[in-house]
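# fold the following.
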Amino acid sequence: MSQNLRQVIMYRDEDGYWIVECPSLKGCISQGNTKEEALLNIKEAISGYVTVLKEDGLLVPENNFDR
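From the prediction side, this is the model:
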């Protein structure tokens, strides 16, 4: 499966920020003032996360859409 396609969960916190988490990448979370900003931020976070795993020679977890 392509590493460019990841399931994310988006919700609004009590302060009104949009929070976005990527369940297949433990600890990969971002936020934004708008949905659009939050999605751009999580895309960047996912890309950075995957890049660091590859640079460190670690396994990149598969995405799990059955969740």
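
# from here on, contacts and neighbour counts on C-alpha atoms
Fine.

# show me where the chain has strands.
9-12, 18-21, 29-32 (DSSP state E).

# out of those strands, which is closest to residue 52?
For those, proximity to residue 52 was assessed by Cα to Cα; strand 29-32 is nearest, at 15.3 Å.

# correct me if wrong: residue 65 contacts residue 7.
Yes - contact status for residue 65 versus residue 7: in contact at 6.7 Å, counting by Cα atoms under 8 Å.

# for the comparison step, fold the sequence that follows:
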Amino acid sequence: MRFTAVLTKEGQWYVAKAVEVEVASQGRTIEEALANLKEALELYFEDEPLPEALPEPIIATVEVAL
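Next up, the predicted model:
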């Protein structure tokens, strides 16, 4: 099953979040954060049923005037 990951840099850590489910992880590099997210997703779905299908996420940026 394929998930969409969003990564942000928080201090010295990269935080990786799965868009389709509320699962996140972190790592010191992008590669480590993604590997840790993969492991976290695998552990998450040990206790949760796999969805039959996931809708394609729509990723967009939003500008806000402050």
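
# save the strands of the first structure as TSV, and put in mean neighbour count too.
Shown next, in TSV, are the strands of the first structure (neighbours: other Cα atoms under 10 Å):
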stretch	mean neighbour count
strand 9-12	14
strand 18-21	22
strand 29-32	20
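
# residue 44 of the first structure is nearest to which of those?
Among these, strand 29-32 sits nearest to residue 44 of the first structure (Cα to Cα), with 9.1 Å.

# that closest one maps to which residues in the second structure?
Aligning strand 29-32 of the first structure against the second structure (TM-score structural alignment) gives residues 24-27.

# what does the matching stretch contact?
Stretch 24-27 of the second structure has contacts (Cα atoms under 8 Å, 6 or more residues apart in numbering) with 13, 14, 15, 16, 17, 18, 32, 33, 34, 36, 37, 40.
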